[in-house]
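> starting from these lines, generate the structure:
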Amino acid sequence: MPSLEVISLAVADVDRAIAFYRDRAGFHLDVDYHPTPSFRVVQLTPAGSACSIHLVASETPAPVRNLYLVTDDIAAERAQLLARGVAVGECRHKHPLATWSGDWAAGLDPERRDYATFADFTDPDGNRWTLQERGFRQP
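You can find the predicted model right below:
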């Protein structure tokens, strides 16, 4: 079975995007290869992920929405991103979860159930990322 390994994101300024993803969002810079002025390959990977992003220069980047980063502790991940200067929205959770039909309540899911709590941020080009909690375990 094939696996998803790379998602291409169009960005207006590759260096600015590298700085955001590496220095602020905490992605690992895997490749920054530019043998000529007109050819450059940039790949970054979120910690622990099997899927990377390629940054592709574009004069008119069209933002991508609904890119998900799954974490086992959304509160800790959100705090780390905020500390690195990423403007992450407040946490919200599905409400009511048992019969969820699109409504939200503020804050963490009280029971920290899988796939119930979310928070969002965007990169400088408007690509929208959603943090989602799965696998939370009380310390």
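
> could you use CA atoms for every contact and neighbour count after this?
OK.

> what's the neighbour count on His34?
11 (other CA atoms under 10 Å).

> ok, which stretches of the protein are strands?
Here the chain has its strands, by DSSP state E, at 6-11, 28-36, 39-45, 52-57, 67-71, 92-94, 104-106, 117-122, 128-133.

> which neighbouring elements make contact with the second one?
So the one you mean is strand 28-36. Applying 3 or more CA pairs under 8 Å, 6 or more residues apart in numbering; DSSP states H and E, one finds that strand 28-36 contacts strand 39-45.

> residues in contact with the strand it packs on?
21-22, 27-34, 51-56 (CA atoms under 8 Å, 6 or more residues apart in numbering).

> structure for this one too, so we can compare:
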Amino acid sequence: MNWTLEVVVVPVSDVDRAKDFYAERLGFAVDHDTVISDDVRIVQLTPPGSGCSIVIGKGAVPMMPPGSLKGLQLVVPDLGKARAELLERGVEVSEIQVLGENPRPVPDPLDNVGFVFFADPDGNAWAVQQISSRA
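Here you go, the predicted model:
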């Protein structure tokens, strides 16, 4: 039996501002934006190529305080290219950092250990890791 992670709820204070950040700045696809009532709205967005989406919204599930989610991680095959794309889209992103040592020889020294970091407008923290091939 497969157990797949499909959705992560990201707590935000302003749904429209967060939707703009994730869709326009990060390039996530807007899967749906559903208004159920004045008090309930659900927006689901998916990173390009991902099998897991995020949900932002209000009123549907008990939420953590906006900005309290830390440690979400995206994986890309080319960290330099991904960082350049984030900068072009106006995202404040860290310099490339190497964390640790590669567990095996790889052609690119950033594979597995190269990271950049950014936060959404509420302070939810994201990492981007380079993995161009898997063992």
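
> among the contacts of strand 39-45 of the first structure, who's most crowded?
Leu55 (23 neighbours).

> quick check: it touching Val11?
Yes - the criterion here is CA atoms under 8 Å, and Leu55 of the first structure meets it with Val11 at 6.5 Å.

> got any residues that touch both of these two?
Ala17.

> now the strands of the first structure in TSV, with distance to Ala83 of the first structure?
Below are those laid out as TSV (distance: least, CA to CA, whole Å):
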stretch	distance to Ala83 of the first structure
strand 6-11	24
strand 28-36	18
strand 39-45	20
strand 52-57	23
strand 67-71	17
strand 92-94	20
strand 104-106	21
strand 117-122	14
strand 128-133	16
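
> what's the closest of the ones you listed to Val86 of the first structure?
Relative to Val86 of the first structure, the nearest member of the strands of the first structure by CA to CA is strand 117-122, separated by 7.3 Å.

> superpose on the second structure and give me the mean offset of that closest one.
Compared with the second structure after fitting, strand 117-122 of the first structure has a mean deviation of 0.2 Å; criterion: mean CA distance after the TM-score superposition for the first structure.

> so what secondary structure elements neighbour that strand?
Using 3+ CA pairs under 8 Å, 6+ apart as the test, strand 117-122 of the first structure ends up in contact with helix 74-83, strand 92-94, strand 128-133.
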